[in-house]
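Asks: The following comprises the amino acid sequence and a computationally predicted model.
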Amino acid sequence: MVDTPVLKMTAIRKSFGDVPALTDAALTIRPGEVHALIGQNGAGKSTMIKILNGAYRKDAGEIELDGQAVRFSSPHEAQLGGISTIFQEVNLVHYRSVTENIVLGQEPKKFGMIDWPKAHRRAEEVLQRFGLNLDVRQPLHHCNIAVQQLIAIARAVSFDARLVIMDEPTSSLDSQEKQVLFRVIRDLSAQGVAVLYVSHHLEELFEVCDRVTVMRNGSMIATHEMSDVTKLGLVSEMIGRDANQIAESGATGFGKTHAGSQTVVLELQNLSNGTNVKDASLIVHQGEIVGLAGLLGAGRTETVAMIFCADHPAGGNMAFKEHRSFFREPAEAINAGIGYCTEDRKAEGIIPGLSIRENLTLAMIPRLAKRGVIPRMAEREMVADFIDKLSVKCAGMDQPIRELSGGNQQKVLLARWMATQPDLLILDEPTRGIDVGAKREIQTLIEGLSAAGLSVLMISSEFEELVEGANRVVVLQEGKAITTLTGGDLNEDSLLAAVAGEAEGAAL
């Protein structure tokens, strides 16, 4: 007897205005199955998920949960119906405590009031499943983004769900944290809970998933058993190109076609913030891509934040071109020629309620405005030019940026800083949560900007990206720059050894 599918979606259609997002899309998930859903940014994955959890209303099609037709009108209703969703961008209440975030909507009560001791115990028990031992009474924003993501996952799996949707759940996790997540996923599967796993990291699928469905242009291309496919075959189906052509063109868009000049654009000496950055020193030359590597907590993001004056240093020295001191505020850094794409695209990058045009020109407003008025024709011409150059997939420049895929949102953020014509572009995880095709486009764009003379300081948790894309990589460990890898010494094995603290010091 064949088990009734936990989920069956058939002939799903959805359009935004005149732009079709889904066309007769379909998906079937078995009980206890870990099912991967993959595709390029804009393929329709997020739309599919939002229709399933009630965030969007479908135009046509049927959804069955455990053989029963369902139509959820909100994510909360879907949660009550047995579907729990973990979004790529942490979707919690940052100024509430860890406990409040975990028990929200299912608070234990005593005499009609919230039983806080019991709530704290429940939160601690949920987090222990993920190996997290922390003060659950502290505000969520005191935790770094990786811990926040684990808390969001812990909250989702704490519900009595039949299906758990995980959208890029490892985007901020290190290798050890990923293994903890995979163990929890296997536990859920053993209990008969199905998992819909959305990820751009294809190697993860072969480690944890049973089957995979490939989407392209709003339709389902194929569904496979994981044992029957290869990574190259999946990429071929995702982007609609022959596998041999993809193999010949390489996996990434980076090529390191130039080495930069000898002109120093940025120099840091013994930079510290008084907490987790203790002695960060590095040099970036004109037209050079310098990578910044290290484990979570090594101080990478805190270091670049001080360069941009998004955080204030406690010690050390900085020289940027002719400017021989730290900036007093981000506006001064922008005017001097620095652009900064932050790690958290949703919280610190885009403004969801504004249009593509408004988000793209945000850093340019002081330069565009004439007597307090922005010349609309010039603004629209500039935005249209960047949309064309960067191949941003959108319905038009006045479309809300929140409706774009992650890859296209990232292109808009890159365009925001390109428009300011900076001398140094700081990129914190520029390809996090982005599919293979969009990732290659962004990497090629970064290489092209560097070849044209722009200096790039790039943080990435992907060693392959740093090895293939950077001229040099500075390794941070516990807030200290311990070594710099370049030339023949810059390979994945030596980088792994350096990050793990097994490499000998080298000139920065």
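Replies: Sure thing, it's come through.
Asks: all contacts plus neighbour counts: C-alpha atoms, from now on.
Replies: Will do.
Asks: Quick check: the residue in the chain sticking out farthest from the centre vs Leu413, distance?
Replies: Most distant residue from the mean C-alpha position of the chain: Phe111, 42.8 Å away (Cα atoms, centre = their mean). As defined by Cα to Cα, to the nearest Å, Phe111 lies at a distance of 50 Å from Leu413.
Asks: and what of Ala310?
Replies: Between Ala310 and Leu413 the computed distance is 17 Å (Cα to Cα).
Asks: Those two - which one has more neighbours?
Replies: Leu413 (23 against 18; other Cα atoms under 10 Å).
Asks: The more buried one reaches Leu360, doesn't it?
Replies: Yes - counting by Cα atoms under 8 Å, Leu360 is a contact partner of Leu413 at 6.5 Å.
Asks: Now for these two: what residues contact both?
Replies: Here Leu413 and Leu360 have no joint contacts, going by Cα atoms under 8 Å, 6 or more residues apart in numbering.
Asks: putting a second one here so we can go through both:
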Amino acid sequence: MPTRAPAPIVELTGIRVEFSDVVALDDIDFRLFPGEVHALMGENGAGKSTLIGVLTGTRTPVAGTVVVAGEERRFSGVADARAAGIATVFQETQLGPTLSVAENVMLGRERRGRFGIDWKRTRADAADALSRLGLDDMDPRTPMTMLSPAQKQLVALARSMVDDPRILVLDEPTSSLDRPEVDLLMRVIRGLRDRGVAILFVSHFLEQAFAISDRMTVLRGGRRIAETPTRELERADLISQMLGKDLEALRALGSERKAHHYAADGEPALRATGVGRRGELDPTDIDVYRGEIVGLAGLRGSGRTELASLLGGSLRADSGQLKVDGERVQLRSPSAALKSRIAMSVENRRADGIIADLTARENIVLSLQALRGWTRPLSPSEIAALADTYVETLHLDPADLGRPAGHLSGGTQQKLLLARALATRPHVLILDEPTRGIDIAAKLDIQRRVSQLAGDGVGVVFISSELEEVVRLSDRIVVIKDRDKIGELSNGPAVTVDSVVELIAAELDPLDD
């Protein structure tokens, strides 16, 4: 007798969501089964966040049905979704930084006694929640300030599991993690799946989605394009479904950069000799020539961002010297770097980059206005002309220019930061994670533009956690490990991601200089 297929624990049928006159989701069908990891894939703006909102009670569809465990539901808020057994862990972990692990895990669910919170029982419940995730070695009394990003993500996951949800939504859970930390989180996710939890996994990291998921659903432009068992889906087909076009542009860009042989000529645009900062980066030498892309490769925390910040003026060096076009300079601030024609786009676009309440157009001109001086404001026509320039070169939507930057997609925000840096016409451009957490199309636009900038004579320092991207774009790759420069590779056909990984993983001989 054939085995009956399990019923989906979540079934969405004909879901339509509208924002004013914009259709965000159009006739979406979606299924999630117990004991599976289902990856939701698509570009920024494809409808992923809106679909998550429907599941978690923050978005109300104008048409369609939501069925959970065989019962039709209408969620009026997050509490309704939680009561139906749906828990969510978002990209930005919403934890109390001054609280302990136990206080965060049990927030709002503390055990109470005659005299208020019973901390002994509360900590015991937190320890039980951590233990169910295989985190027995995490002390519930540990302050959050002592935890790594991965550990904080696991605390957020433990908090979501306190009520034993049947459905877990993970929204970009690995965006700020290094590879070993990702491996730890993946082990925990697999353990939850094996216990029968239905997991919706949303990520821009394609390899992670392929590694962890059982099925994939692709959204594009608010419509469902495909639902496919992961084992039956080729990577090229997935990206083509997400983009609605083939990958020839990406392949051509990689071939172009790999075939490019840069020959250093004359003085470097930027030369750092013994530049370091106590406790953050050992004294380091690096040259950046006009017209080349220098990739910085290393694990998160290796010192790559600190090196970029020292070169870009947002950190002050306490050793070594910097020269720009052969002239010694002291970069005590980003504005001093701008005056030396060095511009930087920072890693954390939300906290340190974008001014959320200003329009996209106003964000683009910030650095140029600072360089020019606030007593000589740019005219409205100058601002408009400058912004219009980047509509074409970075494929920005003209309708976005007048909107608050905080309301725009991650990919658009990243393009605004790049446009802001380019508006100063830099000789050296430092890009720290310019494509992190953005969709494939925006990533390709930025990679193309970076390659064009090098062709136009700009020296580029490029940081990415995706080593494939570093290898694809760079002329030289500087490898950073444990706050120290440990090697440098000239890129070419023989250099692969494995070449970089082997260098990072190699144990240095203590006699090596």
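Replies: All right, it came through fine. Being a predicted model, the structure only gives us computed values, none of them experimental.
Asks: element containing the residue nearest the centre of the second structure?
Replies: The centre of the second structure sits closest to Gly437, judged by Cα atoms, centre = their mean, with a distance of 2.9 Å. Following DSSP states H and E, one finds Gly437 of the second structure outside all helices and strands.
Asks: quick one: contacts for it?
Replies: So, once contact is read as Cα under 8 Å, 6+ apart, Gly437 of the second structure ends up touching Glu172, Ser175, His204, Gly410, Gly411.
Asks: Now the residues you listed in CSV, please, with extra columns for distance to Ala226 of the second structure, secondary structure and neighbour count.
Replies: Listed next are the contacts of Gly437 of the second structure as CSV, based on distance: Cα to Cα, whole Å; DSSP: H, G, I helix; E, B strand; the rest coil; neighbours: other Cα atoms under 10 Å:
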residue, distance to Ala226 of the second structure, secondary structure, neighbour count
Glu172, 21, coil, 17
Ser175, 24, coil, 16
His204, 17, coil, 21
Gly410, 24, helix, 21
Gly411, 23, helix, 24
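Asks: Out of those residues, which is nearest to Ala198 of the second structure?
Replies: Glu172 (16.5 Å; Cα to Cα).
Asks: how far away is Ala259 of the second structure from Arg166 of the second structure?
Replies: Counting by Cα to Cα, the gap from Ala259 of the second structure to Arg166 of the second structure is 51 Å.
Asks: So if I had to pick from the two, which one is more boxed in?
Replies: Arg166 (23 against 13).
Asks: What is the equivalent residue in the first structure for the more buried one?
Replies: Aligning on TM-score structural alignment places Arg166 of the second structure opposite Arg162 in the first structure.
Asks: can you pull the contacts of that match?
Replies: Neighbouring residues of Arg162 of the first structure by Cα under 8 Å, 6+ apart: Val6, Gly82, Ile83, Gly192, Val193, Ala194.
Asks: can you tell me which two in the residues you listed are farthest apart?
Replies: Farthest apart among these by Cα to Cα are Ile83 and Gly192. That separation is 13.6 Å.
Asks: Tell me which of the two has more neighbours.
Replies: Shown here are Ile83 of the first structure and Gly192; by other Cα under 10 Å, Ile83 has more neighbours (25 against 16).
Asks: what does the more buried one align to in the second structure?
Replies: Checking TM-score structural alignment: Ile83 of the first structure goes with Ile86.
Asks: Touching, that match and Asp164? I think so.
Replies: No - between Ile86 of the second structure and Asp164 there is no contact under Cα under 8 Å: 9.3 Å.
Asks: Next, the mean deviation of the helix or strand hosting His76 of the first structure compared to the second structure.
Replies: Following DSSP H and E, one finds His76 of the first structure within helix 75-80. Compared with the second structure after fitting, helix 75-80 of the first structure has a mean deviation of 4.0 Å; criterion: mean Cα distance after the TM-score superposition for the first structure.
Asks: Name the residues of that helix that come out as buried.
Replies: Pro75, His76, Ala78, Gln79 (16 or more other Cα atoms under 10 Å).
Asks: how about the strands of the stretch 101-250 of the first structure, start to end?
Replies: Using DSSP state E, counting those that start in this stretch, the strands of the stretch 101-250 of the first structure run over 109-110, 113-114, 163-167, 194-198, 211-216, 219-225.
Asks: Out of those, flag the one nearest Leu268 of the first structure.
Replies: strand 163-167 (37.1 Å).
Asks: mean offset of the closest one relative to the second structure (after superposition)
Replies: Looks like 1.5 Å for strand 163-167 of the first structure (mean Cα distance after the TM-score superposition for the first structure).
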